[in-house]
Structures are given as structure tokens and as C-alpha cells.
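only geometry, no sequence info:
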């Protein structure tokens, strides 16, 4: 997906004669969203960081190379990290005003997801949570907050620190205000 044809971006030059230079191509792996901006969920961290470096002259960091891939089956911790990253990323891209079909699709996905999850104990716990706390699908904020509360319940069971749900969009959608995700 990320290897689709590269699209050029205007404004990436920083020299005094920037208006004379043609737009520079996006780094390999940067995928644009429907809004024409680089999509965080569709681009790798290194590609997104590379793009940010070229478009933000104030950014002086160089992207770190990605960690080597682990070619072993995931344990419960790796599975959990990947799962929460996927679910929170779905919440971050869920529409603010979803259609009735999108609402039902999300409900169905979460129902099936909770039944097919590889860790059966985790799956049963999540199904129980969904019975107690009906999934909220009225919009991005509604679902994002519901999911954050579900994640915090798991964190409590595991003795982990809870996340401040007022910051879920900053963590999973827009990136931290200090710029470390750019």
C-alpha cells in the first residue's frame, strides 16, 4: 500500500529561492490521506518522520531506524501492544459523524474481534466488558473514549498505569503537541 506512486508536496524547499524550485517528491512510504495530508496511520513512522524533517525546518532530529522485525510468534504482551495500536488507530480514523452502516460495521467488527482474539482469556474478558459497557459508536470521540476506558480496565487488571483518556486523540490521532511524533 505504501509503495503507491509518490505524490509531490509543495512547500518542502527551505532555500530563499524556494518559489523557483519544483515541488519535491514525498519520501518513499508516505501515503496521503483523503485530505491531501500525509496519513499517520497509512505511513511508516520512519517515512512520516522523514517527510516531517523535509517540511519543518525547525525539526533537527533524525529519524531512528526501525527496530529489527521479530520473526517469532507474538507472546501475550506483543499481541496486546499490536492489538491496542490497531484498535486505537481505528478509533482515530473513525468518522466524527458515521453513517448507520459505519456504526453497524464497527459494532460487528468489535463483536467478531472479541470472539476471534487469539488469547482466549483476554477474549472472554473483553466480551464481558462489552456486555457491561455497550460499545459507543456515535462518532470518533465517542468510540475513542469508550476504547480508552476499556484499555484502562485491562491496564488496571495488569497492574499498569492508566492513561488519561482526555489525551487519546493526541496519542493516537494528531500526535503529541511537543512535536516528537512529527
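Everything's here; your move. What you see is a predicted model; the values in this text were computed from it and never measured.

all contacts plus neighbour counts: C-alpha atoms, from now on.
Noted.

and whichever helix or strand residue 130 is part of, what other elements does it pack with?
Assigned by DSSP states H and E, residue 130 falls within helix 120-132. Secondary-structure packing of helix 120-132 (3 or more CA pairs under 8 Å, 6 or more residues apart in numbering; DSSP states H and E): helix 100-116.

One more to weigh against that first structure:
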């Protein structure tokens, strides 16, 4: 998702680091970019980066400092705890919230509960911080309207939307059977390892 949508922006903005996503304002979008992609271009010097004060150079400086302060090869991919979330952390937290909310949604919701759930879902394409993710969800919702008829329908709807994102990102799909969804988001495995 972000790689494809950033390629046309990259052409317009000149050379930006691979994986960096441009926001609708034409500037690098911190919340739309995975932390591991907050790296300075190979030809940028530290003094130039500090003098420009743009969000891209600030993000690059954070990544460079983090990389130099740690010795492990994966250090540049690790976001320090004191940093704002990146697109991956925000995505995981959002999916956790949505799947768990669906798992506890009533089997037979009242009209008010249905309206409230629809309001929550419809707010995401408008309010979600990653504009690329938000606009994609909005388009997807036009093709596949949310199912707020009950817990099972809502859980499957979120799982199917999540699997669409996973597929675009080259990740494995999740089994959307209600048994697997309940095991993951509500009850835990039958072996009691989560009790």
C-alpha cells in the first residue's frame, strides 16, 4: 500500500529514501512510514540534515542516531520506546483494538449499538492518522460495507479487511473462521496458556 502510493510522490518530490511515504501536504509522513525506513539519503551529511530542520531530516537524524548508538544489525529497525508510533505500531494497535472490540460486540446488538459501531468504523477513513491507510479503508468500505449485524459478522468483516491489508503487504492471511477469531481475540487457546 504505502510503497505503491509513495512511488508517484517520490517522482514529484525528487529522491526520497525507499519506503518513505509522502503525505498529502507533499512532506514526508512520519506516521505513514515504518521506522526502519527513516534513514537519511546516502549523500546527505549530518550538518546539512541538521540545518534543514524538515521533518524528513529530523526523522533521518533520529534513525542515524539510533543506529549509531546500538551495535546489533537490527538496531536501525527498532523504534525507541520514547518515539511516537510508526505506521506498523499504529496498525498493530488499531487492528488489536478493532478485532477485540468485534469479539466483544453483542450477538444481537441494539439499534443504538449498531449505529455506534457504524459511527466508529466510518470515522476511521476520516480520522486515522495515516492518510494512505485511511483512504484505502474508505475505498474498501465502498466495495464491502461494514457488517454490524452481530458479533460473528463484524468479526469476519474486520478479519477480511485485515487480510486484504496483509495480502498487499505480503503477509500471511489469518483464518477468518469464528473459532479462530475467538481464540485469537477473546478466549485464547484451549490449552489454557493464556489463562
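Noted; the coordinates are in hand. None of these values were measured; they are calculated from a predicted model.

In the second structure, which residues correspond to stretch 135-144 of the first structure?
On the second structure, the counterpart of stretch 135-144 of the first structure by TM-score structural alignment is residues 146-155.

Please disregard the earlier target; I meant stretch 101-121 of the first structure.
Against the second structure, stretch 101-121 of the first structure falls on residues 112-132 (TM-score structural alignment).

ok now that stretch, how far from the chain's centre?
15 Å (CA atoms, centre = their mean, to the nearest Å).

Give the buried residues for that stretch.
Within stretch 112-132 of the second structure, the residues scored as buried using 16 or more other CA atoms under 10 Å are 113, 114, 117, 121, 122, 125, 128, 129, 130, 131, 132.

Identify, from these, the entry nearest to residue 160 of the second structure.
The closest of those to residue 160 of the second structure turns out to be residue 121 (CA to CA; 14.3 Å).

Pull the number of nearby residues for the nearest residue to that closest one once chain neighbours are set aside.
The spatial neighbour of residue 121 of the second structure that comes closest, neighbours along the chain excluded (CA to CA, 6 or more residues apart in numbering), is residue 146 at 7.7 Å. When counting by other CA atoms under 10 Å, one arrives at 19 neighbours for residue 146 of the second structure.

Then the one 10 residues further on?
Using other CA under 10 Å, residue 156 of the second structure is surrounded by 21 other residues.

Pull out the buried positions in stretch 130-142 of the second structure.
Here stretch 130-142 of the second structure shows 130, 131, 132, 133, 134, 137, 138 as buried, counting by 16+ other CA under 10 Å.

do stretch 162-172 of the first structure as well
Here stretch 162-172 of the first structure shows 165, 168, 169, 171, 172 as buried, counting by 16+ other CA under 10 Å.

end-to-end on that stretch?
Distance between the two ends of stretch 162-172 of the first structure: 15 Å, counting by CA to CA, to the nearest Å.

Which residues does it contact?
By CA atoms under 8 Å, 6 or more residues apart in numbering, the surrounding residues in contact with stretch 162-172 of the first structure are 88-89, 92, 144-145, 148-149, 152, 155-156, 175-177.

And the residues you listed, which two are furthest apart?
Maximum distance among these (CA to CA): 26.6 Å, for 156 and 177.

What are the boundaries of the strands in the first structure?
Secondary structure of the first structure by DSSP state E: the strands cover 8-9, 24-25.

If anything else comes up later, I'll come back, but that's it for now.
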